[in-house]
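# sequence plus the predicted model coming up.
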Amino acid sequence: MSASFDFEGRVVLVTGACGALGSAVCEAFDAAGATVCATDLIDVESEDSLLDPGIVDFYEGDFTDEDDVERVVGRVVDAHDRLDALANVAGTWKGGQPIDETSLEQFDMLFDVNLKTAFLASKHALPHLRETEGSIVSVSARSSLSGGEGDGPYRASKAGIRLLTETLAEENRGAVRASCVMPSVIDTPANREMMDGNDDWVDPADIADVFLFLCSDAASPTSGAAVPVYGEA
């Protein structure tokens, strides 16, 4: 059974758009008829980018920097006169050390990239999303549900996404819906290289379809949810 969504006339902003999941989310919204505004720290024309520049309006920006966030969100709204959805995809993984061997630099980087970007993007998108009764979807992680060896700061930053999501949903009840997805391990070349032997792979395109659902009218009763996207694991 297949499902289709119509986002014609709607404007979506996707952070972390040049990565495997971000590019898949951009492609899904584009295929559904949305105007896709994409942002990332790297340029869309870079060899590190997986995003097709032909399907998006691209805005290079550092979403750990509030001035940059305000600038990008402002440019998107100025160009399109509205914002209907925010996909907080920017994120990273780093680990391998116990807490007492983890550097402050690594801790700060994980919270900046995984949590601060979502906070700042949501903060500056909210006034515009309230006007359209829009949606926010962010990326948490299955591993955020428990402690574990070697990647505690990562898990904590992704647990913060769940709590941020619940707070956004509560504070904007009836105006803006907010949910998050919780992948196991996303199937990317980098993850395959780092995690040989893992069995929990989830296709970015399948997760992108969940983004579409959560931002669609079909999910109108859903807000504050943390949605498992574990595949068959």
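Perfect, thanks for sending it. All values reported here derive from a predicted model rather than from experimental measurement. Numbering: from 1, shown residues only.

# going forward, measure contacts and count neighbours with C-alpha atoms only.
Will do.

# the residue nearest the centre of the chain: what's it in contact with?
By Cα atoms, centre = their mean, the chain has its centre lying nearest to Val89, at 2.0 Å. Residues near Val89 by Cα atoms under 8 Å, 6 or more residues apart in numbering: Val14, Thr15, Gly16, Ala17, Leu21, Gly22, Ser138, Val139.

# next step: the residues you listed restricted to helices.
Within the contacts of Val89, residues falling in helices by DSSP state H are Leu21, Gly22.

# strands - which of the contacts of Val89 land there?
Counting by DSSP state E, the contacts of Val89 place Val14, Thr15, Ser138, Val139 in strands.

# and Arg192, that one's in a strand?
No. Judged by DSSP: H, G, I helix; E, B strand; the rest coil, Arg192 forms no part of a strand; its state is helix.

# what about it, distance to Thr92?
Relative to Thr92, Arg192 is positioned 15 Å away (Cα to Cα, to the nearest Å).

# biggest separation within the ones in strands among the contacts of Val89, which pair?
Farthest-apart pair in those is Val14 and Val139; separation 11.6 Å (Cα to Cα).

# could I get the full set of helices for the chain?
Per DSSP H, the chain carries helices over the ranges 20-31, 66-80, 104-111, 117-132, 152-171, 189-194, 204-215.

# another one to put next to it:
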Amino acid sequence: MMPARPTALVTGAGRRLGQAIAVALGARGMHVVVHYHASDAGARATAQAIDDAGGSASLVQADLRDPAAIDPLLTRTLESTGTLDVLVNSAAEMVRTPVGEVTVAQWDALFGLNLRAPFFLAQAAAPHLRRVHGCIVNIADIAADETWPGFIPYSTTKAGLAHMTRALARALAPDVRVNAVAPGAVQLPDDFDDAMASRLAETTPLGRLGTPSDVVGAVLYLLDAGYVTGQVLAVDGGRLIRA
């Protein structure tokens, strides 16, 4: 078991935003449990970056679409450190699903990873977080408040995650704070070309796309904000306030 230090479990930490969040927590001297599914090389790179930043890391592989993976993931997390202070639900999948082409398998996979897994991870982690007055940060999306016809299942999962954040905050108060960060145009899907990215930047009030560090800053704020719970913080350059 690792020496006692604040411990965070970050899901989806082998790539993209999850990776950036995990490294930032490591830079704070935390022990970070780096969860990944298929991004083995990325997860190892995350762990190395955490070590380089002054933290420590352990790797845990799990397919969070499988409900049976939740309890073993928490067990392995606690075996590594003996405690859990922070849960960051970052693992998610965004798939273009036009109406008329959505399959039941796509629907179930998106809901399993993006919505069911964060809830059951929070439920399993809650007793451990209560002991240390820990916190949960969910990575939502402004898709919860916009209408994206090509991504209806994905957007619906994120709307559910936003609601779940507020409901869990009430259910777990006063011992555990629960908040979410809702990124806007940050780390676009792989099928977005340069022209699409430029249009997004031009239609964002702050005139640019977001960066992982923008989201990381919001996550760190929520970890430190001891009187904030039940909030979904949009980090979107102002997209939600467009006329």
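Looks like it came in fine. A quick note: this is a predicted structure, and the numbers were derived from the prediction, not measured.

# need the TM-score between these chains.
Here the TM-score for the pair of chains, by TM-score structural alignment, normalised by the length of structure 1, is 0.87; 221 aligned residues with a Cα RMSD of 2.1 Å.

# shared neighbours of Val14 and Val139 of structure 1, anything?
Asn88, Val89.

# residues in contact with Ala169 of structure 1?
By Cα under 8 Å, 6+ apart, the residues touching Ala169 of structure 1 are Val176, Arg177, Ala178, Ser179, Ser223, Gly224.

# what do you get for Asp51 of structure 2?
When contacts are counted by Cα under 8 Å, 6+ apart, Asp51 of structure 2 touches Gly26, Ala57.

# and of the helices of structure 1, who's closest to Glu45 of structure 1?
Comparing these against Glu45 of structure 1 with Cα to Cα, the closest turns out to be helix 20-31 (12.9 Å).

# quick one: that closest one to chain centroid distance?
11 Å (Cα atoms, centre = their mean, to the nearest Å).

# which bit of structure 2 covers that helix?
Per TM-score structural alignment, the counterpart of helix 20-31 of structure 1 in structure 2 is residues 16-27.

# now do the buried residues in the matching stretch.
Using 16 or more other Cα atoms under 10 Å as the test for burial, stretch 16-27 of structure 2 gives Leu17, Gly18, Gln19, Ala20, Ile21, Ala22, Val23, Ala24, Leu25, Gly26, Ala27.

# what's the farthest-apart pair in those?
The most widely separated members of those are Leu17 and Ala27, with 15.4 Å between them, by Cα to Cα.

# on that earlier part again, using JSON lines, lay out the buried residues of stretch 16-27 of structure 2 together with distance to Gly184 of structure 2.
As requested, the buried residues of stretch 16-27 of structure 2 are exported to JSON lines (distance: Cα to Cα, whole Å):
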{"residue": "Leu17", "distance to Gly184 of structure 2": "12"}
{"residue": "Gly18", "distance to Gly184 of structure 2": "15"}
{"residue": "Gln19", "distance to Gly184 of structure 2": "18"}
{"residue": "Ala20", "distance to Gly184 of structure 2": "16"}
{"residue": "Ile21", "distance to Gly184 of structure 2": "16"}
{"residue": "Ala22", "distance to Gly184 of structure 2": "20"}
{"residue": "Val23", "distance to Gly184 of structure 2": "21"}
{"residue": "Ala24", "distance to Gly184 of structure 2": "20"}
{"residue": "Leu25", "distance to Gly184 of structure 2": "22"}
{"residue": "Gly26", "distance to Gly184 of structure 2": "25"}
{"residue": "Ala27", "distance to Gly184 of structure 2": "25"}
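
# now, which of the residues you listed sits nearest Arg116 of structure 2?
Comparing the buried residues of stretch 16-27 of structure 2 against Arg116 of structure 2 with Cα to Cα picks out Gly18 as the nearest, at 17.9 Å.

# gap between that closest one and Asp191 of structure 2?
Here Gly18 of structure 2 is placed at a distance of 20 Å from Asp191 of structure 2 (Cα to Cα).

# one step back: and the residue nearest to the centre of structure 1, how close does it get to Asp100 of structure 1?
From Val89 of structure 1 to Asp100 of structure 1 the distance is 29 Å (Cα to Cα).

# before we move on, what about Ala38 of structure 1?
37 Å.

# neighbour count: the two, which is higher?
Taking other Cα atoms under 10 Å, Ala38 of structure 1 and Asp100 do not tie; Ala38 has more neighbours (29 against 6).

# pretty sure the more buried one contacts Tyr59?
Yes. Taking Cα atoms under 8 Å as the definition, Ala38 of structure 1 is a contact partner of Tyr59 at 6.1 Å.

# I figured Tyr59 of structure 1 hits Val72, correct?
Yes. Shown here, Tyr59 of structure 1 and Val72 form a contact pair, counting by Cα under 8 Å, at 6.4 Å.

# just give me the closest of the contacts of Ala169 of structure 1 to Lys158 of structure 1.
Comparing every one of the contacts of Ala169 of structure 1 with Lys158 of structure 1 (Cα to Cα), the shortest separation belongs to Ser179, at 13.2 Å.
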